[in-house]
Structure formats: structure tokens, C-alpha cells
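Colleague: structure here, sequence nowhere to be found:
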């Protein structure tokens, strides 16, 4: 029997045998649930409790703290550990009760009052109540720049006030229409008061204590994260297919960075599922005992993001040339199932999305002309120069490697050199904080147009060195607009400004692409396309 809370320990989990070599060369028609949000390979059978699910993942979560780290790898782990005040229904997009059974919002969306559910506890046995919510809100504020996703959700916070044991009021200095949807986001998932009181480093070292259906058993950096089922869990959100405890006994996220190793491990039965399916492996993991499960991410498209405080990224001509100097058909070709076309800065699955593709239509001749007019002339080695300085950008990245390599090739044809370097997530975050980059790739997943403000605001960390006061005014205006139609119009104005100034270069929508073996059922995602393993079960 699993304990209510298993202490975090640094024990090394079972290592998988590294499987190298080519994947199966079987030509197959795409099958399974490609394009869907879940897979049920034994839909006629009743769910069965028990079993271990092993997922091969290409990225280490780095820090198991949903309020600090915003990578897919980290959030898919921490979603299993933490619950939120509300849930955004993955099918309808509606915000529904979860840890809060009801709420009231004042007329200008500046005060939110939540009535909390009874009987909820954290895995350390402590109760969930209004004081815990306040501790979470205050704790995120205390994290400051260490909470790059959660922090902007609380911009303009006046106070989190305990009204009584089961009622908490969260007030803002100005209208904040985005906040209700934000309460469904994993980054605002509730942790225990003990976790909320820790420093950023202490939280990463210990792992968060949540109220979710699983508990962190162990985390070994660049190896594996192991979660175990929590006994007594009984407060799943309305969209869940069952009540009570999760079905799985254990989930292991095994870090296997090499695509061929991950695919080989799945095909040989060493793991049950794998993420980041690449185009060359799509056929072999879509049939013959396997299914492909994909879902496009809402939010801010994967884009080239510039350091606009200094260096080449501060030059509008360079940014504009790079915007129209990349062939997005080539981008989608190298991505396969992990990518989709984006109509603008916001992906097509995001409320407020609109078609801005005319701003970044592929035009290499036009890109070259922009650079020439700005004084960037081709040097002897083919790289452009201006005032004795070569047009080269230091380009660290931690994901989207095939696209980054393509960018390096296509920008070289324009006379732009990218000095690309793949680094760990932790080193990447450090580089952003220190401004030790000229450009990179980035994105942010959220099913709300306020993802624009979270990424582009010049308040807080301002990693990209933006200083456009007019843009900031628009970002703040949409955050305070309660009318959905008016917010969508503001989102269009924001995207127009961003693209006119080439503050970012939209490339593609990120899609979660998992391959799953037969016998794994209800492998699915929540609204922001992070894994939700509560209903998942394994056929005996």
C-alpha cells in the first residue's frame, strides 16, 4: 500500500537499457488517434487499477516545481502532483470548479472571491484552506523572476485576503479579466504552505508537496522522475472520467534525449510511451501495436525571440529580414507530427487568434534587400558586415533542434550566421536572465490571449529587452478587458504591432506528439496540452 506522502529521496530508479540504431523501416498508413487528444486502445473493457507506466522523454524537468519552471517536461510532471482552483475543460474551453467549488467576480474583474471545496488535503496531511491559497499567491510573488509564467498572472495584485477558512478574496489594482482562466493553469497549481514558504532553490531540491493524485517519489537529474499513486485522493475535476484514486500505481518519466534511443526503447517494449515523435519515426510508431497521440498547443507560437537590448537583435532591419527569410514549409517538413502551421503570434487553437501570415510570407530576395538598405553588405566569407562587425547571432536553445539547424542553414544563405548551441534547460534560463544571447527560440502554452502579455511584457524579468510603451499599453488593456470580443480585437492590435516591428519571428505551432503502445488506455491531455494521467490505465 502506498503511503499518503512518500518523502523525496535521491535514490536512482531503474535504468533503461540504451537501445540505439534505426527504427523499423515499415511503410505504414498513419493510424491510431493522430490529431486527437487521447487514446483508448481497449475502449470496451472496464478500467483496471494497478501497474507502472514508463514514459520516455527527451527533456529533463530540471526542477519539479510548477510555479517556477514552465517547460513542457516539468509541467507534465507537476500536473500529476498539483491541483488548481479551477479547471479549463479540454473539450469546451470553459472554466469549471475544482478546488474552488464556486466563485464571484466583481463588475470590473478586479476582485475574485473563491469558495473552497471541503475535504481536500495535501500529501503531507495538511489541509487545503483559504490560508493555503493566500500562502501560494504570496509565495509566487516572493519568487519574483523565478516564476516567469505564474508571476505575470498576478501583475497588479493588491492582496490575497482570507475571508474565512473556506473563502479567499484575491484583489487587483486594476481590471484583470485573464485571472479566472489563469487559476486553471498549472503554474498556479496549489502547493502546501510548507512548500510555498521555501526559497526557489529549496523548492527545486525538495520537490513540491501538492494535493494531486500522485506524489513525487524520486527525481534524479537527467535520469528519471518517479511518481507514485496517492492513497485517498478523491477530488478530481468534473471532466475526469472517474472518481477516487488514480488507476496507475506508478509513473516513471525516463530521460532519453536521443530520438533513436527513445523510439527503440518503445518498439522493444522497454517503455510504454514516448514524447517528441519525429517525422522519420512516425510510420513505425503509428501502427502494429502502437498509436500516435497528438494535440496542438494553444498559446504563443514557437518563434525566434531576440535580445533587443543590444547586439544584432536591436536592429529592426535584421529582425525584419529574419522574419521573411525562413521558409515555413521547410519548418513543417522537418517537424513532422510535432509541429503545425501558425497564423500569427498566437496559434490557431488560441482564443483571439487571427490570420497574419501576410506579415511573414517567405521572401528571401526581399530579406536581402532589407539588409542591403540597412548597410549590411556581404563579406568575403558570405557573412554580411556593417561597421566592421559581422552579422552573427549567438543562438543558445534547449528544444526544437531540427528547426534551429534549418534556421542556421537558411539564414546563412542571407549572409546571417547563427552560432547555435544546444544547452540544458537550467543553463538556458540562466542565459536568458543574464542576457547572454542574441536570439533563441521560445514559446508559451496557454489557452488565453493574455499569453501575449506573459511573453512580451516589459515588466518583471523582461528577458527580451522590449521597451515599446505603446505595446505595453495594449498588453495591459487586453488584460483588463472583460468583453471577449473587445479582448480579441486588442489581441489583433497587439499582433499587428509585434509583427510590424518584427519583435518576434513566428515559426510554427508546437504540438505534443506521443507514441503509445497498445494496452495503455486514456492517455490524454488537459486544456494546455500537458499530460493528465489521472484516468490513464493499463490493460492487464
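Modeller: Perfect, I can see it now. Note that this is a predicted model, so its numbers are computed, not measured.
Colleague: from here on, contacts and neighbour counts on C-alpha atoms
Modeller: Noted.
Colleague: show me where the stretch 351-500 of the chain has helices.
Modeller: 364-373, 401-412, 425-434, 451-456, 469-480, 484-500 (DSSP state H, counting those that start in this stretch).
Colleague: number of nearby residues for residue 468?
Modeller: As a burial measure, residue 468 scores 15 neighbours (other CA atoms under 10 Å).
Colleague: if I look at it, how far off is residue 153?
Modeller: 20 Å (CA to CA, to the nearest Å).
Colleague: quick revisit: between the helices of the stretch 351-500 of the chain, which gets nearest to residue 511?
Modeller: Closest of those to residue 511 is helix 401-412, at 13.8 Å (criterion: CA to CA).
Colleague: go through the helices of the stretch 351-500 of the chain and name the closest to residue 235.
Modeller: Nearest of the helices of the stretch 351-500 of the chain to residue 235, taken as CA to CA: helix 451-456 at 28.4 Å.
Colleague: flag every buried residue along that closest one.
Modeller: Of the residues in helix 451-456, 451, 452, 453, 454, 455, 456 count as buried by neighbour count, 16 or more other CA atoms under 10 Å.
Colleague: which two of the residues you listed have the greatest separation?
Modeller: 451 and 456 (8.5 Å).
Colleague: another one to put next to it:
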């Protein structure tokens, strides 16, 4: 049996996160950061986010905004920090069978849900089955973060759970630390989908509970005074320091920033990159939370018109000047992407040479693909058809409009016309799922690079919409499976991860652009906001200077 590594206390990473708006709240005024390193208990944090959409069933809570509320209410079996270390949390320990097919978890004793019920092995097993298999009768889909190899969980004792996989997947343990793989009470799980989706029915084990809400506008959480089972990844034990957290939805970037600077809120999520240096110079806490996952990238669909030719996709790959994107849209805190995954991710390999800006090579690729004629407007033509592509913005990435506008200028220099279409939270998913969509930006998070199998595998999410049964697809799936079957930290895993990244770049299924961060800005009197490996904030250790 391979045992879980034991690691004790880690000082919580200071990452500022909090944004809050007014509407009946008392916001903190900005002040000089305290030199007193001793946290104080009490106070209210007002945190502003761009949106607070409805739909709180766990598998529906996987977005940047709702997740900031969710992480205060619901906890996971393990915690993965921003260096990739896996810590015990609701599971005190675990073991893995030598064949990688069985995991056994010992559950922390004495944990209770906010509805007063106990966390037992039976409840954990039920949660894991809903996450790994879904609940067909209730219309609940399985979690895309849990490996497809998941078969079942069984309570083998009051606090012992055994999980069976159909095949080895070394990303399974880390996937249990994903914020939307949390443990919910039996009463919550027993509700129909539409009632699970109501926030007032969510009973988790977290250090805060729901006090009140105005749906879509404001959510107030209050501290649980009986909380006492924090992971050793955090810097204290017992109840949270903050008495309350107020989340407020403020959709416009300028309005959120104005609320912060006027003292109406304590912290905000998302600020335009052009504002970051000014805010830092003025004494605000500007936190760039790196995360494991893919960079901001353009997904190219090999079945879509024109980009079905790999040479066109490769021309786009080297026809984009990533450093100009950084210099124009961002600032020196941001970096050009150097691979198909972010540099912060374990398993990253440097492919910056393959991504180097080379318009001459791009031109040669397009001419090899038959786009040899250039019209009076500078756009290439083949068989009477202009080399015109359509790209869509993403509502989940607040700089994609500016990025695409600059990319359109760059691609025009090699004879590609890029038309930009807007999407919103309603239309994005439909556009992203369409095989005819040629280019669309995205950025994915994961706690282990093996999760790329869930994102990119043809039998899973199949983000590139590769045709099932094709020889190239089978080779691609085999590369992803090799990553999942190798242990983190081994040379085998490093080699397998490198092979996947190299193939993704060579086939130009993805065009990496910018290594992404979650940016939070807080007033100077807000301290010790912790973010995990996927940039989500935890306010358990957070406190405010008096």
C-alpha cells in the first residue's frame, strides 16, 4: 500500500480577495496595513464579485464567482495548496492499493454539517457516488473533475470509506480537493435537483453558514462558532476570525473598483490589468493568484471549416505575437504562455520555442495549404473563398475582447481575416459546444495534470471535438491515458505530460496565449486571504486590522 504523505502546518498564503458593494452594508474604509502580525477576531468583510448567478447544486457551482461563496460553506476530503501539496482535511489519511484501483479513506471524527448532522462514512460514500456517477433519477450529472474510472464508494466502517476505480488514474486523489467535490449533508443530497439548487438548502461542513441572501445580488455568511476541523494547510484552528462575509454582485469592472476605492467594499475580484500597477503603488493589496491549468488559449476545432487543415492551425500558432499581447493588454506581472499548460502547473514543459512569433513561417504554412493568392485588402483567397475565420469572446475571461482585437490585427498581417463575435453567460456554452466554432477562448483549471484526460479526452468533455474512432483521436487518447496512469513526481509522469503538451502544440488544437491569474485587490487592512491550487479564495484565515 502507498500511504498518504504526512505534512503538518503550512503558513497560509497571503492572497487578497474581497470585493464588496454597498446596498445596505457597512463597508470598510481603506487604511494603512497594520504592522501587528497577530490576527484579531471579529469584523465583516465585504467582497464584490462580477456576478452571483442562481443554481447552487454542487455540479452547477463550478464557476469563478459562485465558487468564492461555495468554498466558505463546503469542504473537501483533501486540500491542495498552490504548490500542489495534498493535505488531509475531512479525510485524516488515505492509502492506495498497489494496482491503483482501490483507495481507502479514514474520515476525521467529530465533523458536523451546518444542519447538525454528522459526517460519517455512509454520507461520504453517498457524496462520492453522486460526484463520480451522478444521480440519474434526479437529473444530476456526474462531476467532470472526477476521473471516468470512478466505479463506487463503500462505507466499510463508521469512519472508513473504500473507493473502487475501473482503471488506475493518479489524478483521482487530487481531484477530491477540487472545490466542487465537497461533502454535503444527507438531507441536502436527498433533495430533488431544483431544491438542491437553492442556496438555503446547502448544508456543508465549512466555517461559515448562510445568514441571508438577495438572489443574484447579495449573500451574507456568518461564522460557525462550533467549527474546529480545519486542514493543517491553514494557519490556525477553531472558528474563523471574521464574523461575517458579505458577497455583492457588481458586474462592471469600473464600478467594483470605485466601490473599493471609496471604502464601500473591502475587496474585489477582477480588475483590469491596466489598473493593477496604479493600485499597488497607491498601497492597495494586489494579489495575482496563480493556478494549475491551461493558459488563456484559443481552442481550434479540427472539424471546423478552414481550421480543419492543420497547416492553417499551425500558422495561427506562430502568427500571434504573445509578447505584444502582454505589453499591450496586460502589464509586467503577466507572462506570455510557454506551453499548453500554465508554468505554475506541475508537469509543465517549456515549449516557448515552438510558440515563438514567426510570421514568415506562418506565411509559408498558409501557402503550403493552398492560400497563395492575396486580395487587394491583404486577405488570402483560395478557390474564390477568403481566408476569414470567426472567433468568439468569453464572458469568463474579462480581457478576451481586447486580446482578440489585437490578435485580429496580427493575423491580418499574414493574410487572415478574423471576425469577432460577442458571447454572454447564456450563449457561450452553446457556441463552445458547436463543432462549427472555429476559434473560441477558454482557460481550464485542474489540481493534477491527469485531469487533462477529462477535458481533452474524446470519451470525456472532448474540448477539441475530435472525431470518435479516428486513428489520430486514438493516439491522442492514449497520450492522455499515459499521463493519468503515471504517478505525480516521477520521471514517467514528466515524460507523459511533456508528450501531451508537445502533441497539443504540434497539432495546434490549442493556441496558448497568456498565463492566467486570478486577481484580487483588497484594502490594506485585510490580511491573509488564502487561495488554493486553482485560485479559489478561502476566508477562514482572513482577518481585518482594527
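Modeller: Perfect, thanks for sending it. Because the structure is predicted, anything quoted here is derived from the model rather than measured.
Colleague: follow-up on the earlier one: just the helices of the stretch 351-500 of the first structure: most buried one?
Modeller: Most buried of those, by mean neighbour count (mean count of other CA atoms under 10 Å): helix 451-456, with a mean of 22.
Colleague: tell me the helices and strands packed up against that helix.
Modeller: In terms of contacts (3 or more CA pairs under 8 Å, 6 or more residues apart in numbering; DSSP states H and E), helix 451-456 of the first structure is packed against helix 150-153, strand 299-306, strand 439-445, helix 469-480.
Colleague: adding distance to residue 201 of the first structure, write the ones you listed out as TSV.
Modeller: Shown next, in TSV, are these (distance: least, CA to CA, whole Å):
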stretch	distance to residue 201 of the first structure
helix 150-153	17
strand 299-306	27
strand 439-445	23
helix 469-480	31
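Colleague: picking that back up, distance to residue 443 of the first structure added to the helices of the stretch 351-500 of the first structure, as TSV?
Modeller: Below are these laid out as TSV (distance: least, CA to CA, whole Å):
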stretch	distance to residue 443 of the first structure
helix 364-373	24
helix 401-412	13
helix 425-434	13
helix 451-456	8
helix 469-480	17
helix 484-500	15
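Colleague: of all the helices and strands packed on helix 451-456 of the first structure, which one is nearest residue 101 of the first structure?
Modeller: Between those, helix 150-153 lies closest to residue 101 of the first structure; by CA to CA that is 21.0 Å.
Colleague: mean offset of the next helix or strand after that closest one relative to the second structure (after superposition)
Modeller: For helix 150-153 of the first structure, the succeeding helix or strand toward the C-terminus, using DSSP states H and E, is strand 157-164. With mean CA distance after the TM-score superposition for the first structure, strand 157-164 of the first structure departs from the second structure by a mean of 1.5 Å once superposed.
Colleague: what's the mean deviation for the helix or strand following strand 157-164 of the first structure versus the second structure?
Modeller: Once the chain leaves strand 157-164 of the first structure, the next helix or strand it forms, by DSSP H and E, is strand 167-172. Its matched residues in the second structure lie on average 0.8 Å from strand 167-172 of the first structure after superposition (mean CA distance after the TM-score superposition for the first structure).
Colleague: tell me what strand 167-172 of the first structure is packed against?
Modeller: strand 111-116, helix 130-143, strand 157-164.
Colleague: so after it, what's the next helix or strand?
Modeller: Assignment by DSSP H and E places the next element after strand 167-172 of the first structure at helix 179-182.
Colleague: how about the helices in the stretch 201-350 of the second structure?
Modeller: Under DSSP H, counting those that start in this stretch, the stretch 201-350 of the second structure gives helices at 253-261, 273-281, 310-318, 322-329.
Colleague: of all those, which one is nearest residue 73 of the second structure?
Modeller: Closest to residue 73 of the second structure of these, according to CA to CA: helix 253-261, at 23.9 Å.
Colleague: surely residue 78 of the first structure is in contact with residue 68?
Modeller: No - applying CA atoms under 8 Å, one finds residue 78 of the first structure not in contact with residue 68, separated by 10.7 Å.
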